[in-house]
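Novice: Just a sequence and a predicted model for now, questions to come.
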Amino acid sequence: MALEDRPASSREQPLGVADVVRWSGRMLDGIGLVWLEGEVTQSSRPGSGHTYFALQDRGCVLAAVMWGRDAQRMRFKIEAGQRLRVRGRLGVYDRDGKMQLYCDFAEPAGHGAEAIALEQLKAKLAAEGMFALEKKRPLPRFPRRIGVVTSAHGAAIHDIIRTIHRRMPTAILIADAAVQGPNAPAQLVQGMAMVVRAGVDVLIIGRGGGSATDLTAFNHERVVRTISRCPVPVISAVG
C-alpha cells in the first residue's frame, strides 16, 4: 500500500483510532519479510506455546512474537541476553496499537543453535540434580558381565573388547546401535535397556572420535535420562 492511499481526514471528518491503526498495519505488511538482528531483553512463553520477546538495538526496542507452531521447530529457547538474527513480518497489534514483529524463524547471531540448545539442556538437567556427585555409582572391582552399547561395525568396539580382555577375562554383552544420525538416540536407549534386562554389572556406552556434530546423539536428553536411571554403573567412552 502506498502512502498516497492513506484515508482522507480533516478537522470536520477525523479518522477513528481503528482506521489509523489498521491502515498502519497494512502499510507495515506491505514491507514484506524482513531480517533483523538484536539482543533479546525479555522473553516469556505462556501455556499457549507462543513466545513473546523484545529485541533491542542501539537504544530502540521492538516487540516480537513467535507462534507456537514455529517455536516448536526451534532447537533452542529464546531467552533474555541472547543476540538473535530473526525473520518475520512487521505488523500492528490492533488492541494495543503497537508495532511488533511476527517472527517465524530465529537463529543465534553469535553461538550456534546447537551450542545454545546443549547449554540450556545442561542447565535444565543440572537443576534437576542429574549431575550430582551422589548419583554416581561405584564400579564393581570384578564385574561378572559387562554390557557394551555401541556400533558393532566401528573401531571402538574392538578397542573396548581388547582393553577388557587385557585387564580381566570377563563376559561381554554387546548391543549394536547407531552412534550418529537421527536414529542414534533411540537405538542407544534401546541398547541400554536390552543389556540391563539381560543382566550386567557395568554398562559401557561409547563410540570412536568425531566432530561435535558426530557426537550429538550422546547429548540427547533421552540418552542422558536413561543413563541417570540406569540401575548399574555406566561408563562413557566417547571419543
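Specialist: All right, it came through fine.
Novice: can we go C-alpha only for contacts and neighbour counts from here?
Specialist: Noted.
Novice: Ala212: which element?
Specialist: Per DSSP states H and E: Ala212 is located in neither a helix nor a strand.
Novice: Alongside the first one, take a look at this:
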Amino acid sequence: MRILTVLDLNTVAKQLIAGCGDLNNVWVSGEVSNLTKHNSGHYYFTLKDPNSEVRCTFFQYARVKSNVELEENMKIIALGSMDVYLKKGSYSFNVQKVQAQGLGDLYLAYEALRKKLESEGLFDPHRKRILPRYPLRVGVVTSPTGAAIRDILNISKRRYPADILLAPALVQGEGAGQSIVKGISLLNDAMVDVIIVGRGGGSLEDLWAFNEEAVARAIYASRVPIVSAVGHETDTTISDFVADLRAPTPSAAAELVLPDREGEAKNLFHLIARARGGLGSVLEMMGQRLARTDRALSAETMMRSVHDRQMDIDGLTDSMSTLMEKRLVVERHRLESIHAVLDGLNPLNVLQRGYCMVHGQDGKLVTSVSMVSSGEDISITVKDGTIEAKIGRKE
C-alpha cells in the first residue's frame, strides 16, 4: 500500500494539471471581482460568470506587458494556465495576457458620472450640513403609493409629531429623475427644515433615477439639508454621495431626522435633576467653606495653628538628630571594617607570625631560588630587624 504525504498528493495534482492540454494556454472569459492590487505589483482577483468562478493570479512580470489596467467589474478574456499552489493545495488560473471585453453600460455610465461629480467637489464632506435637531417641517420626495411614505408617517406619529410635506414623485422608469428634481425644488420653496429623498429597494435599473446627474445637482443645490434614503445595502447611488447624510432605508432616515420625544423628555428631566442637584451641592459647599473660614480667623484657632507648627519643628529637629546619630554609627563601622582589611593586607603583620622577607643584592624581593646565586649577599627581614647573610648553596 502506497501512502502519500499531503505534499506528494498536491504535487501529483500539479503534475496532472500541468500535463493537461485543455488547462494550459487557454482563453477564459468572465467578470473581474474581488480585485487586489498588491504592493509587489502582483494582482489577485476572481474571474466569474453567472454559474461559477475561479481565483486568478496576474503576476507583475506578465502584467507590465499588458496594456489593459484591470478594474472591478470589468469584463475580460484572459489567456493563462491552471496551476496548483503546493503550500495550500489550492488551484488558480495563472493569467499571462488580458483583453478587455468592456463593462455593462449602466456601470460605465455610473462610474463616469461619479468621477465627474467628485472632481467638481459635489462629494466634498466639508460642505455637508448638520441636520436640525428639532425639525418642525419635514419634506419627503417619494412615491405617494409606496411603503416609504407610510413608514415615515408611522415613525413620525410614534417619535415626533412634525409636519410631513410630501412632494409626490416617480421613483423609477422614464421621467423619474425630473420628477425627483421637481419635488426637491417644491420643498425648498415650501421652507421645510430638512428633506428625505428616497424609495424602497430594487435592482440597479430600478434605482437608476437616483444615479442621474440632474438629481445629483438638485441635491447639491438644495438650500435645505437632504437625507438620501434609497433602500439598498450593497451599492451606493450617486445621490448617497451628494446628500448631507445617507440612510440605508426610508425608515432609518425618519429615525435619523425625527428625535424620539420620550427619549428627549427623559434627557430633559435628567438635566433638570442634575442642575438642581448641582446647585444644592454648590450652596452646601459654599456654606461649609464660609464656616471653615470663620473658624480659621478666630484667635484661638490661630494660636492652635502656631502651636502645631512649633510641634512640627520640634519633631523635625528630633528626627534629624536621630538620623545623624545613626549615620555616624554606620560610618564608624565602615571605617573599622576598612581598617581591618588594610591590616590584613599589610605584609609587616605577616612577619609577626614567624615569617620573613628575603631581598637580593639588587633590593628585589626573592620569591624563587632561581633569583639568587651561591655566594651572593642577601638581606633577611624579620619582625624586629634585618639579618645580613651570604648564600652557601642552593637546593
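Specialist: Structure's in. What do you need? Just so you know, these numbers come straight off a predicted model, no measurement behind them.
Novice: Nearest residue to Phe123 of the second structure in space, please, no chain neighbours.
Specialist: Take Phe123 of the second structure and drop its neighbours on the chain: the residue closest to it by CA to CA, 6 or more residues apart in numbering is Val242, 5.1 Å away.
Novice: I'd like the distance from that neighbour to Gly121 of the second structure, if you could.
Specialist: Computed as CA to CA, to the nearest Å, the Val242 of the second structure to Gly121 of the second structure distance reads 9 Å.
Novice: For those two, indicate the residue with more neighbours.
Specialist: Val242 (28 against 13; other CA atoms under 10 Å).
Novice: quick one, what contacts that one?
Specialist: Leu122, Phe123, Ala216, Ile219, Tyr220 (CA atoms under 8 Å, 6 or more residues apart in numbering).
Novice: can you count the residues close to Arg129 of the second structure?
Specialist: 13.
Novice: can you pull out the helices in the first structure?
Specialist: Counting by DSSP state H, one finds helices in the first structure at the ranges 17-29, 68-71, 113-127, 155-167, 184-198, 221-229.
Novice: In the second structure, what stretch matches the third one?
Specialist: In the comparison with the second structure, helix 113-127 of the first structure aligns to the range 105-119 (TM-score structural alignment).
Novice: cool, the fourth one as well?
Specialist: Under TM-score structural alignment, the match for helix 155-167 of the first structure in the second structure covers residues 147-159.
Novice: Now do the buried residues in the matching stretch.
Specialist: Buried residues in stretch 147-159 of the second structure, counted by 16 or more other CA atoms under 10 Å: Ala148, Ile149, Ile152, Leu153, Ile155, Ser156, Arg159.
Novice: That stretch vs the first structure, mean deviation?
Specialist: Compared with the first structure after the fit, stretch 147-159 of the second structure shows a mean deviation of 1.4 Å (mean CA distance after the TM-score superposition for the first structure).
Novice: Leaving aside the residues adjacent along the chain, what's closest to Ile227 of the first structure?
Specialist: Val234 (6.8 Å).
Novice: and that neighbour, what pairs with it in the second structure?
Specialist: Match for Val234 of the first structure (TM-score structural alignment): Ile226.
Novice: What is the burial count for its match?
Specialist: With other CA under 10 Å as criterion, Ile226 of the second structure counts 29.
Novice: now the strands for the stretch 151-300 of the second structure?
Specialist: Along the stretch 151-300 of the second structure, the segments classed as strands by DSSP state E, counting those that start in this stretch run 163-168, 194-199, 226-230, 245-246.
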